[in-house]
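Chemist: sequence plus the predicted model coming up.
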Amino acid sequence: MAQFDVRQKLEILADAAKYDASCASSGAPRRTSRDGKGIGSTGPGMGICHAYAPDGRCISLLKILLTNSCIFDCHYCINRKSSNVRRARFTAQEVVELTLAFYKRNYVEGLFLSSGIIKSSDYTMEQIVEVARSLRQNHGFRGYVHLKTIPDADPDLVRQAGLYADRVSINVELPTIAGLARLAPDKSAPRIEGAMAGMKNAIIDTADAKKRYKSAPRFAPAGQSTQMIVGADAATDGDIIARASGLYGQFGLRRVYYSAFSPIPDASSVLPLQRPPLMREHRLYQSDWLMRFYDYRPDEVVAAADPATGMLPLDIDPKLAWALKFRERFPADINRAPRELLLRVPGLGTKAVAAVLAARRWRRLRLDDVARLTQSIAKVRPFIVTDDWRPTGMIDRLDLKSVAAPKAKQLELFG
């Protein structure tokens, strides 16, 4: 491995970290150093890697790898053992010093740390834990820390990561076991799921202890997350949605991240020659949102996909695709329909539905009232009935998709 100074290492290892999508800080408790104790906080600010919390807060993180050297040879990874890339490695102390220096310059509010596997999984995990331990114990750092853990490492080391990190993540890598075996032969689906189960149990046990004993330690208060690569194998959108739903239910994940496969230099011959459309990644995030916040069952989301290919449509969002497929459920009476049906109206978000339910307790709602709650009343109108509006015949129009899905609005969530 060539010798580089810290600046050169930062250039190499920050660039290598860009392939990891699971960099977020949602769910972290707010900490502050205004009491004069410790360094850092989890309040909003400017920085290098911008992650967004559900309430819209922008969190800036120093996002780097400990090293891009790796003893594994995963076909889809640019840092795999057989890849021809510049290799660099930080020491644990260098990462600590960088994090503190970047924070003191108001560049970041925290750290996202991942790594290739060097020497062994246990050795690498020890180095990752040492970074977080030193920040917390030696320097009183109270900023956000997200650690990418290694499922092959000793369970006690993985557990230690949860004692110092706000969030931990263990990547399942690929949606199917067959895909993982083919493209990441050094990794094991049972070991990955075993590590996720152990983390879930530790989070639950510590949360329970915290209720009974104030002195109980914090443990990954922002939970755990994972990431799946989309388009590197033959998994369909239906496969991915089913897998994500299972992960949420089985391991209590806070987030599943989807990362569109990107062709890499000197790529393995078993990989696709082209990346999937980025819109596919976007549609999967929308589907994930439907399951997490709109009460859709996985089979309902999959029902929006093409039954022949298992793929979601790219030209319209999955909520609209579902509504067009099940037109008999509409129009929904804004003044009488249950929350479940209102959440399925294209163009109505969760906040809009909550506002409708609150307002209709006191008065009958008209189309203008609904228009004030949505960004596109044209998208909503064919699917609702109000006191002064009834979409006579619109729900059966052959061109309803073009009426409800203006092209300029397709990158919005559902509003």
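Modeler: Received the coordinates, thanks.

Chemist: every contact and neighbour count from this point should use C-alpha atoms.
Modeler: Will do.

Chemist: report the buried residues of the helix or strand harbouring Glu126.
Modeler: Using DSSP states H and E, Glu126 sits within helix 121-133. Of the residues in helix 121-133, 121-122, 124-133 count as buried by neighbour count, 16 or more other C-alpha atoms under 10 Å.

Chemist: tell me what it is packed against?
Modeler: helix 92-104, helix 155-164 (3 or more C-alpha pairs under 8 Å, 6 or more residues apart in numbering; DSSP states H and E).

Chemist: the structure to be compared is supplied as follows:
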Amino acid sequence: MARMTIQDKLALLSDAAKYDASCASSGTSKRDSRDGKGLGSTTGSGICHAYAPDGRCISLLKILMTNYCIYDCAYCVNRVSSNVPRARFTVDEVVWLTTEFYRRNYIEGLFLSSGILKSSDYTMEQMVLIAETLRAQGFRGYIHLKTIPDASAELIERAGLAADRLSINIELPTDASVKAYAPEKDPVQIRGAMGKVRLTGEDYAETSYKGRKRGKFAPAGQSTQMIVGADDANDATVLGNASKLYGAYGLKRVYYSAFSPIPDASAVLPLVDPPLMREHRLYQADWLLRYYDFGLDEIVTRNGDGMLDLDVDPKMAWALANRDRFPVDVNRAEKAMLLRVPGFGTKIVDRILAARRNGAVGLEDIRRMGGRVKAARPFIVTKDHRPGHLLDADGLRARFVKPKQMELF
């Protein structure tokens, strides 16, 4: 068999990394480059691989260190029993690729994950060495390391000191599903590792009696990923687990990855179309729970089955089900109620609150502020608009259901 070139490895291991969704690089602080000796930056623009919440385009080299793996997780294309081509990068190869891609302005950071090679500690040490070598060579760009839950505490600490963000996959929505589809992984151990990351970060953030901090540990925090659709967990279970993870471990993001039948798929998994719209609705609901003060029981009440409405977004579904709470007078309502109006985001609400101090707000004012007036009109009163019978119309819901072929665009 011919020896693989670095280009061959890159093609194989970048493609293998596409199943990992948790690669946003928001929340990091810029590393000081005033001495003029640094390489890379966490800001700027480049090839779009991910989006930050502020809309900034983030370019990342997203690869696996290796797709060899000693585990046999049923939902993973790289499981030990999978008949797929295998490859492995050396530490020097990943360092070289990252540096060269940055020099050519292709990327501004690295997202590095890996299959488990030999042992968890061996694999984690190789990944940490990559990050540490890049930093030693002056690379100040963004680094996200996928952390292996049963790696030693020392390696996890080293990872957090070299990387901007760490992520540990919770894998599936319930412990029972993890045990059924990934019996070599322990949900309790996974959560324990997430707890170690949080506690270590808090330890480094504490100031000494001289007012100094020990250093920066994973300044962009930690994230996780759940696969959705491989088991029978409903949306209430998925979002309920996410809410617990946010609270217990201070996560920056929970990523929802729609399960898709993979090459050489295990027979224990369902043959289903990727639930892409379900994934999209979960992200929308996650946002409402974290930033709009919605309760879980308000969002997932469709037919009592614990599932989100796929035809309309979660905020619209709530508004349609709670028409007695509307219309809302945009010139009088409190912020909490304005945030529940379909078509109003947090920035739009802040603009409305600021604008109405100087006079009554109308529909065109809201349009100029960036509000989605078509979605909001049936639910609001402005200085020049009242919804009349529109709010009670039987066909109101149908106005907001998009054709199937357009629903993701």
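Modeler: Here it is on my side, so go on. Keep in mind it's a predicted model, so treat the numbers as computed, not measured.

Chemist: wait, which of the helices and strands packed on helix 121-133 of structure 1 is closest to Ile64 of structure 1?
Modeler: Closest approach to Ile64 of structure 1 among those is made by helix 92-104 (8.8 Å; C-alpha to C-alpha).

Chemist: any idea of the angle that closest one forms with helix 121-133?
Modeler: 30 degrees (axes from the mean of the first three to the mean of the last three C-alpha atoms, to 10 degrees).

Chemist: residues in contact with helix 92-104 of structure 1?
Modeler: Contact partners of helix 92-104 of structure 1, identified using C-alpha atoms under 8 Å, 6 or more residues apart in numbering, comprise 6, 40, 62, 66, 108-111, 127-128, 130-132, 134-135.

Chemist: count of neighbours near the nearest residue to Arg142 of structure 1 once chain neighbours are set aside?
Modeler: Spatially, and ignoring its direct neighbours in sequence, Arg142 of structure 1 is nearest to Gly40 (4.9 Å; C-alpha to C-alpha, 6 or more residues apart in numbering). Around Gly40 of structure 1 there are 22 other residues, counting by other C-alpha atoms under 10 Å.

Chemist: wait, Gly40 of structure 1 touches Arg136, no?
Modeler: No. Counting by C-alpha atoms under 8 Å, Gly40 of structure 1 sits too far from Arg136 to count as a contact (10.4 Å).

Chemist: what sits in contact with each of the two?
Modeler: In contact with both Gly40 of structure 1 and Arg136: Arg142, using C-alpha under 8 Å, 6+ apart.

Chemist: measure the mean distance from the helix or strand that the helix holding Glu126 of structure 1 is followed by to structure 2 post-superposition.
Modeler: Where DSSP H and E defines the elements, the next helix or strand beyond helix 121-133 of structure 1 is strand 144-148. Average distance, strand 144-148 of structure 1 versus aligned residues of structure 2 after superposition (mean C-alpha distance after the TM-score superposition for structure 1): 0.3 Å.

Chemist: what's the matching range in structure 2 for strand 144-148 of structure 1?
Modeler: Mapped onto structure 2 using TM-score structural alignment, strand 144-148 of structure 1 spans residues 142-146.

Chemist: equivalent analysis for stretch 356-363 of structure 1, please.
Modeler: Taking TM-score structural alignment, stretch 356-363 of structure 1 hits residues 352-359 over in structure 2.

Chemist: and that stretch, end to end?
Modeler: 10 Å (C-alpha to C-alpha, to the nearest Å).
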